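Novice: Mind folding the following:
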Amino acid sequence: MNSVRDVLVTATKTLAGAGIEGAGRDARLLMSHALDIAPDRLTLVLPDPMPEEAAERFATSLDRRLSRVPVSHILGRRSFYGRDFIVSGDVLDPRPETETLVIEALAKPFTAVLDLGTGSGAILLTLLAEQPLAKGLGTDTSEAALAVARSNAEHIGVGSRARWLRADWFEGVEGTFDLIVSNPPYIAADEMDALSPELAHEPRGALTDEADGLSAFRTIISQARGFLGPRGRLIVEIGPTQGSAVADMMLAAGFKAVRVLSDLDGRDRVVRAQLPNPHPRNVGK
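Specialist: Got it, this is the predicted structure:
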């Protein structure tokens, strides 16, 4: 009987031969999943014989990965800002670069937050978990995505402070918020064919607007002021070439303190803005 190490080494070579980046990492995660152990305990069982049932589970997972199914979909979860979120083919995987948006959102206190196109709910739920007094609303056009978000809300432990609405951006939204966030579809239609094969397993509507990649920003920015309270903030994730265009939209819409922020790789990733004070001090008095 082959050892866990033998099976792992063979799988790593198979994944690498198929051109999958991070083959060793992926193989270790899939093996941990098949053995139902934490990844940091894998080295302890490498000399052990590979259990038959675990070998079957691992083989199935490996075949799925070779078909370019993302590891997160095989595991059913994805880590984001220190928490595990349930994911599926109905939602966009939360990615490390989106943590740039979360960090900026948490830079100032808020009590009411609106997340447009919430998907898995990772952004909204992270903000609520980090800001215990806040409440939030997440909107999405996909009922399947909202079902995942609801499950994550309970899993993270903030279900009582999160509300969900099936809506196209602001459609049906009522009230005002001191923070609006969004990671909208910003990939242009003519860029889709160049993306990695793994993205074919994520909802296309969460990736592209089927146009120039800026349609969602036009809608969000043009309507956001009607849903923000005094000095309310708007923070959106962008593609790395869209900073100037989105910042100009915000300035044209009357926002102040507009700034383009970079992710850890140095690429433009977030644009944030704030409504001006509605009652500026009269310096002449």
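Novice: rest of the way, CA atoms for contacts and neighbours
Specialist: Fine.
Novice: List the contacts of residue 142.
Specialist: Counting by C-alpha atoms under 8 Å, 6 or more residues apart in numbering, residue 142 makes contact with 119, 166.
Novice: How about residue 249?
Specialist: 218, 221.
Novice: can you pull the buried residues of the helix or strand hosting it?
Specialist: Here residue 249 sits within helix 243-252, counting by DSSP states H and E. Using 16 or more other C-alpha atoms under 10 Å as the test for burial, helix 243-252 gives 243, 246-247, 249-250.
Novice: Quick check: next helix or strand after that helix?
Specialist: Downstream of helix 243-252, the first helix or strand assigned by DSSP H and E is strand 256-262.
Novice: Just want the angle from the helix holding residue 249 to strand 256-262.
Specialist: Here the directions of helix 243-252 and strand 256-262 differ by 170 degrees (axes from the mean of the first three to the mean of the last three C-alpha atoms, to 10 degrees).
Novice: roughly how far is helix 243-252 from the heart of the chain?
Specialist: When distances are taken as C-alpha atoms, centre = their mean, to the nearest Å, helix 243-252 is centred 22 Å away from the chain's centroid.
Novice: do the same with stretch 206-214
Specialist: The chain centre lies 16 Å from the centre of stretch 206-214; the measure is C-alpha atoms, centre = their mean.
Novice: Figure out the length between the terminal residues of it.
Specialist: One end of stretch 206-214 to the other measures 13 Å (C-alpha to C-alpha, to the nearest Å).
Novice: And for stretch 31-41?
Specialist: Terminal residues of stretch 31-41 are spaced 11 Å apart (C-alpha to C-alpha).
Novice: Contacts for it next, please.
Specialist: 8, 28-29, 42, 54-55, 57-58, 75.
Novice: Tell me the buried residues in it?
Specialist: For stretch 31-41, burial by neighbour count (16+ other C-alpha under 10 Å) applies to 31-35.
Novice: cool, stretch 221-230 as well?
Specialist: Buried, per 16+ other C-alpha under 10 Å, within stretch 221-230: 221, 224-225, 227-229.
Novice: Report the two of those separated the most.
Specialist: Maximum pairwise distance in those, criterion C-alpha to C-alpha, is 14.6 Å, between 221 and 229.
Novice: show me the contacts for residue 61.
Specialist: Residue 61 touches 30, 74, counting by C-alpha under 8 Å, 6+ apart.
Novice: That one: helix or strand, and which one exactly?
Specialist: Here residue 61 sits within helix 52-66, counting by DSSP H and E.
Novice: Next, the second sequence, to be compared with the first:
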Amino acid sequence: MGDVRTALAEAARALGEVSDTPRLDAELLMAQALGATRDTVLLRYLDDAEPAGFAALVERRRGGEPLAYITGTRDFWTITLRVGPGVLIPRADSETLIEAAVAHFAGSAGPRRILDLGTGPGTLLLAALAEWRQATGLGIDASAAALAYARANAAALVLPAEFRLGDWAEGVDERFDLILANPPYVAEDDPDLASDVRAFEPAEALFAADEGLEAYRAIVPELPRLLAPGGVAALEIGWRQGEAVAALVAATGRSARVVNDLGGRPRAVFVT
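Specialist: Got it, this is the predicted structure:
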């Protein structure tokens, strides 16, 4: 067993087979093994002995297990969330919804009441509450495991969120200034879905019938009764689904526009 510097180099080479960011993965796994931050590893520990648990973490990653499940955390927007098996891992592309909402509410006091449908570990709701500190929020999910993470994340971040087990907006009888949703939208036969995502992340948070549109057919008709006057909604979509979801919105009498992510792909339908 050598030093940290050598172990990182060897791990990065090994992880090149399964990761697009093998060096970053290796550094984050080393930080996990040492109980330190990545920056601290690079500044202080490179000449120390490789920690005993590092090799096992690398093997888990080589087996395809998502990095966030191994480290137990994922950064999103301005917050860090606890995650683990049974919850959808937050992704940077989903920040498109928060960015669109921030742009919409710029120059105003912002939303005061926020709803997150399919909240998972609280990703979108807690990011929004961290952005608008005067707001309170409600997150709904059909997974008790996901809600356990969401409640723990809200408590750790000291954010005013309530979470309920439920079927989308069924039983919700109030109005909201901002509605967020990242529902399952992947078709079962989607060839673009990464194999590790398919193998490790919860199917119920990924896949939807009707070529991925099933959840939108449940959520979109509810928006007119759920949105407060002047309220808006941001719905995450698969990159091929913009026109179909916008058409569902138009059928309710609301206006919709498709918002692209940083990669230039359609990522959200913004409803006004």
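Novice: Which member of the buried residues of helix 243-252 of structure 1 is positioned nearest residue 194 of structure 1?
Specialist: Of the buried residues of helix 243-252 of structure 1, the one sitting nearest to residue 194 of structure 1 (C-alpha to C-alpha) turns out to be residue 243, at 21.0 Å.
Novice: ok, the closest one touching residue 271?
Specialist: Yes. Between residue 243 of structure 1 and residue 271 a contact is recorded at 6.7 Å, counting by C-alpha atoms under 8 Å.
Novice: Quick check: neighbours shared by those two?
Specialist: With contacts taken as C-alpha under 8 Å, 6+ apart, the residues that reach both residue 243 of structure 1 and residue 271 are residue 260.
Novice: Do you have the helices of structure 1 handy? List them.
Specialist: Residue ranges of the helices in structure 1, as given by DSSP state H, are 4-17, 23-35, 42-45, 52-66, 71-75, 99-105, 122-130, 143-156, 215-224, 243-252.
Novice: mean distance, the second one to its aligned residues in structure 2?
Specialist: Between helix 23-35 of structure 1 and the aligned residues of structure 2, the post-superposition mean distance stands at 1.0 Å (mean C-alpha distance after the TM-score superposition for structure 1).
Novice: and that helix with helix 52-66, angle?
Specialist: Counting by the same axes, to 10 degrees, helix 23-35 of structure 1 lies at 140 degrees to helix 52-66.
Novice: Provide the aligned range in structure 2 for helix 23-35 of structure 1.
Specialist: Helix 23-35 of structure 1 corresponds to residues 22-34 in structure 2, going by TM-score structural alignment.
Novice: Could I get the contacting residues of the residue nearest the centre of structure 2?
Specialist: With distances taken as C-alpha atoms, centre = their mean, the residue of structure 2 nearest its centroid is residue 90 (2.4 Å). By C-alpha under 8 Å, 6+ apart, the residues touching residue 90 of structure 2 are 74-76, 123.
Novice: same deal with residue 84 of structure 1?
Specialist: 77-78.
Novice: how about it, what's its match in structure 2?
Specialist: Match for residue 84 of structure 1 (TM-score structural alignment): residue 80.
Novice: and the aligned partner of residue 116 of structure 2 in structure 1, how many neighbours does it have?
Specialist: Residue pairing (TM-score structural alignment): residue 116 of structure 2 is matched to residue 115 of structure 1. Residues lying near residue 115 of structure 1 (other C-alpha atoms under 10 Å) number 27.
Novice: residues in contact with whichever strand in structure 1 runs longest?
Specialist: If you go by DSSP state E, structure 1 has its longest strand at strand 228-237. Strand 228-237 of structure 1 is contacted from outside by 98, 101, 104-105, 176-184, 224, 269-278, using C-alpha under 8 Å, 6+ apart.
Novice: Among those, which ones are in strands?
Specialist: Per DSSP E, the contacts of strand 228-237 of structure 1 map to strands at 177-182, 269-274.
Novice: and the two most separated of these?
Specialist: Spatially, the most separated pair among those is 177 and 269, at 22.9 Å (C-alpha to C-alpha).
Novice: how near is the nearest residue to residue 218 of structure 1 once chain neighbours are set aside to residue 30 of structure 1?
Specialist: Excluding the flanking residues, the one nearest residue 218 of structure 1 by C-alpha to C-alpha, 6 or more residues apart in numbering is residue 249, at 7.3 Å. Per C-alpha to C-alpha, residue 249 of structure 1 is found 44 Å from residue 30 of structure 1.
Novice: about what we covered before: wait, which of the buried residues of helix 243-252 of structure 1 is closest to residue 140 of structure 1?
Specialist: The closest of these to residue 140 of structure 1 turns out to be residue 246 (C-alpha to C-alpha; 21.4 Å).
Novice: ok, now which ones touch residue 145 of structure 2?
Specialist: Counting by C-alpha under 8 Å, 6+ apart, residue 145 of structure 2 makes contact with 86-87.
Novice: ugh, wrong one, I meant residue 58 of structure 2
Specialist: Contacts of residue 58 of structure 2 by C-alpha under 8 Å, 6+ apart are 11, 15, 26, 29.
Novice: Taking those residues together, which two end up most distant?
Specialist: Spatial extent of those (C-alpha to C-alpha) is set by the pair 15 and 29 at 11.2 Å.
Novice: Who has more neighbours out of these two?
Specialist: For residue 15 of structure 2 versus residue 29, the count of surrounding residues by other C-alpha under 10 Å is larger for residue 29: 26 against 22.
Novice: ok, and the closest non-adjacent residue to that one?
Specialist: Of all residues not flanking residue 29 of structure 2 in the chain, residue 57 sits nearest, at 6.5 Å (C-alpha to C-alpha, 6+ apart).
Novice: Give me the aligned partner of the one you found over in structure 1.
Specialist: Mapped onto structure 1 by TM-score structural alignment, residue 57 of structure 2 lines up with residue 61.
Novice: so what corresponds to residue 228 of structure 2 in structure 1?
Specialist: Match for residue 228 of structure 2 (TM-score structural alignment): residue 229.
Novice: I'd like to know how many residues surround residue 140 of structure 2.
Specialist: The burial count for residue 140 of structure 2: 27, using other C-alpha under 10 Å.
Novice: just curious, which of the buried residues of stretch 31-41 of structure 1 is nearest to residue 169 of structure 1?
Specialist: The nearest member of the buried residues of stretch 31-41 of structure 1 to residue 169 of structure 1, counting by C-alpha to C-alpha, is residue 33 at 36.6 Å.
Novice: Could you measure from the closest one over to residue 77 of structure 1?
Specialist: Remark: distance between residue 33 of structure 1 and residue 77 of structure 1 (C-alpha to C-alpha) = 11 Å.
Novice: Please apply the same query to residue 71 of structure 1.
Specialist: 9 Å.
Novice: Could you do residue 241 of structure 1 as well?
Specialist: Going from residue 241 of structure 1 to residue 77 of structure 1 by C-alpha to C-alpha gives 29 Å.
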